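In: Build the 3D model from these lines:
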Amino acid sequence: MSLRAAVLGHPISHSKSPALHLAAYAKLGVEIGYTAIDVTEELLPALMRQVRGQAGWCGLSVTMPLKTAMLRQVDQVRGVAQTLGVVNTVSFEVHAGGFRTVGSNTDVAGIVNALRYAGAGATPAGVVLGGGGTAAAAVAALRDLGAATVTVIVRDPARTAEVRAAADSLGVALDIRDMAGAASVLAAADVVISTLPPRAADGLAAQVAALKTATPGVLLDVAYDPWPSLLASVWETGGGAVVPGLEMLLYQAVEQVRLFTGRGADVNGAVIDVMCDAVGLARRAF
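Out: Sure, this is the predicted structure:
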């Protein structure tokens, strides 16, 4: 029986996940179909009931705005997903004559790997733009890189419940600031992770450009369409390294492929190469 997987989110038509996953499965020689399903938070419970009644599912990728809502739709939550309260991956395991759904989070590994391959050092002075579920994963990634304190810059400091809860669980101290006057903090950081939607960082990018100062750190801009973002362009002009969000998407997808196929060492450099080719992403040497 051919297996199937999908990426869930709203909107979802722009997603590069199908191209990444299908390229990996073709290289591995496994028969897994992978599609994009547009579903809102309100319709998620009905979709998950439908999925539970169908045979052949091996995995679901979960994107905005469903990463927190999916917590309530799985049988078990594991690893850092439990700590963060954010699920971006659902795998299916044989259990008691049927299967159980397991929620996990591969965003953290995706961010860590993307930053390491771009040259991010240990114990970075880290800044995160945004306060939602992806920002929570970014705080966890900076913790894994050795940061004890993370600066979080948001438009509304009152809307930071997710990232605060994640930091408390991880034992990371937060310095939360609003956008006003944040440009100098951004420019001086070793690592900046923007989790803001496309163009939402344009105003801050203009402020950084107006400083006319160097930006020597590493910037990961999770938004990858359109690319380059204004923030990425300004950062590169200042001499810093820029990591496109597509690269984070790649490395979190690599972890999902391992979970969905049950393959470990087989998901190697050759598989990553074809995944890069499928979305037009240049592979970094490491």
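In: make it CA atoms for all contacts and neighbour counts henceforth
Out: Will do.
In: Asp273: how many residues sit nearby?
Out: Neighbour count for Asp273, taken as other Cα atoms under 10 Å: 16.
In: Would you map the strands across the stretch 1-150 of the chain?
Out: In the stretch 1-150 of the chain, strands defined by DSSP state E, counting those that start in this stretch lie at 3-9, 32-38, 57-62, 76-77, 89-95, 98-104, 126-129, 149-154, listed in chain order.
In: So which other helices or strands are in contact with the fourth one?
Out: Right, strand 76-77. The contact analysis (3 or more Cα pairs under 8 Å, 6 or more residues apart in numbering; DSSP states H and E) places strand 76-77 against strand 98-104.
In: Which neighbouring elements make contact with the strand it packs on?
Out: For strand 98-104, the elements it packs on are strand 76-77, helix 80-84, strand 89-95, judged by 3+ Cα pairs under 8 Å, 6+ apart.
In: Let me know the angle separating the helix ranked longest in the chain from strand 32-38.
Out: The longest helix of the chain (DSSP state H) is helix 245-261. Between helix 245-261 and strand 32-38, the angle comes out at 130 degrees (axes from the mean of the first three to the mean of the last three Cα atoms, to 10 degrees).
In: buried residues in helix 245-261?
Out: 245-257, 259-261 (16 or more other Cα atoms under 10 Å).
In: That helix: what's the following helix or strand?
Out: helix 269-279 (DSSP states H and E).
In: Which positions in that next one come out as buried?
Out: Those would be 271-276, 278-279, for helix 269-279 by 16+ other Cα under 10 Å.
In: got it, and stretch 117-125?
Out: Across stretch 117-125, burial judged by 16+ other Cα under 10 Å covers 118, 120, 123-125.
In: let's see this one next to it:
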Amino acid sequence: MTARAPAARRAAVLGSPIAHSLSPVLHRAAYDALGLTEWSYDRFEVDEEALPGFVAGLDETWAGLSLTMPLKRAVIPLLDEITETAASVEAVNTLIRTADGRKVGDNTDIPGMVAALRERGVEQVGSAAILGAGATASSALAALSRVCAGEIVAYVRSAARAAEMREWGERLGVDLRTADWSDAAEALRAPLVVATTPAGATDALAHDVPERPATLFDVLYDPWPTQLAARWSMYGGAVVSGLDLLVHQAVLQVEQMTGHRPAPLDAMRKAGEHALASR
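Out: Model prediction:
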């Protein structure tokens, strides 16, 4: 009796813009390491207007999707179910298509941040600081709610952003205080600093890094290192990078989509490092 060939399965990352995404590199590396020769992972330029049609077209060959901006909230009305983690920040970066065709939304950014910190030995801190208040800041705040026992201070540029962060703090049940960006140098003395800002936004703070910094989690990965991360490392502080986050959240996606646990973290990281070095 001839053995049946494994069924081809599909996954992809959607977003706009999407050409820069490292997700295909990470997921394909995982498939190679796991021997999933019939699996494919692609990228598709999809905006909010095109998203409903794409999701409606997912058939039984699809295992799931990775979602990046601007789709993390736009996808929610298209789902059959959303996890508590994703609901806590109203952001879905992972869509799983179940065997019975249901579409379930999850957020692996939050546990991915926690896992990246734990890999660097950060299990719990007494206080923390967040630089910025954009889309990533709410996920960072949710992650900090799991590792920070005390006050979290968010340094922001406007009263509107401060109000948004305070609202997220209330929703997540964390002890949050906001401060003006002009005082951001004070943040660098915290036991854990999470920089969620765009490229270049923290460059001026590099000169304010203390002589004995603790831990910096900078969510950027390209370009890398940022000026802040480079100075932090030079002074002997621990640095967690955006690539660490990207890999850890992708590990969780691979596990959910394929059912293989644990996903090959080292192989995925090496593939990501090689891809970034080649840019």
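In: TM-score for this pair?
Out: Remark: TM-score between the superposed chains equals 0.88 [TM-score structural alignment, normalised by the length of structure 2]; 267 aligned residues with a Cα RMSD of 1.9 Å.
In: still on that earlier bit, tell me which two in the buried residues of helix 269-279 of structure 1 are the farthest apart.
Out: Val271 and Val279 (13.1 Å; Cα to Cα).
In: Of the strands of the stretch 1-150 of structure 1, which stretch is the most buried?
Out: Mean neighbour count (mean count of other Cα atoms under 10 Å) peaks for strand 126-129 among the strands of the stretch 1-150 of structure 1, with a mean of 27.
In: So which bit of structure 2 is it matched to?
Out: Aligned by TM-score structural alignment, strand 126-129 of structure 1 falls on residues 128-131 of structure 2.
In: what does that stretch contact?
Out: Contact with stretch 128-131 of structure 2 is made by 137, 140-141, 144, 148, 150-156, 184, 187-188, 190-197, as judged by Cα atoms under 8 Å, 6 or more residues apart in numbering.
In: Check stretch 219-234 of structure 2 too.
Out: Counting by Cα under 8 Å, 6+ apart, 194-200, 202-203, 205-207, 209, 213, 216, 218, 238-243, 245, 276 sit against stretch 219-234 of structure 2.
In: Filter these down to the ones in strands?
Out: 194-195, 216, 218, 238-240 (DSSP state E).
In: Farthest pair within those residues?
Out: Ala195 and Ala238 (13.6 Å).
In: Those two: which is more packed in?
Out: Between Ala195 of structure 2 and Ala238, counting by other Cα under 10 Å, Ala195 is the more crowded of the two (28 against 19).
In: Can you give me the distance of the more buried one to Arg73 of structure 2?
Out: According to Cα to Cα, to the nearest Å, Ala195 of structure 2 stands 22 Å off from Arg73 of structure 2.
In: what's the answer for Val25 of structure 2, then?
Out: The value you get for Val25 of structure 2 to Arg73 of structure 2, if Cα to Cα is used, is 24 Å.
In: Over to Val174 of structure 2?
Out: Distance from Val174 of structure 2 to Arg73 of structure 2, by Cα to Cα: 22 Å.
In: To which residue of structure 1 is Val104 of structure 2 aligned?
Out: Going residue by residue (TM-score structural alignment), Val104 of structure 2 aligns to Val102.
In: And Val92 of structure 2? What does it align with in structure 1?
Out: Using TM-score structural alignment, Val92 of structure 2 lines up with Val87 in structure 1.
In: now do Arg118 of structure 2
Out: Match for Arg118 of structure 2 (TM-score structural alignment): Arg116.
In: burial of the aligned residue in structure 1 for Thr61 of structure 2, as a residue count?
Out: Structural alignment (TM-score structural alignment) places Thr61 of structure 2 against Gly56 in structure 1. Other residues within reach of Gly56 of structure 1, judged by other Cα under 10 Å, total 15.
In: nearest spatial neighbour of Gly56 of structure 1, skipping sequence neighbours?
Out: Leu3 (4.7 Å; Cα to Cα, 6 or more residues apart in numbering).
In: doesn't Trp57 make contact with that neighbour?
Out: Yes - contact criterion Cα atoms under 8 Å: Leu3 of structure 1 and Trp57 qualify, at 5.8 Å.
In: ok so, going back, can you redo the helices and strands packed on strand 98-104 of structure 1 as CSV with distance to Leu204 of structure 1?
Out: Compiled in CSV, those are given as follows (distance: least, Cα to Cα, whole Å):
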stretch, distance to Leu204 of structure 1
strand 76-77, 36
helix 80-84, 27
strand 89-95, 31
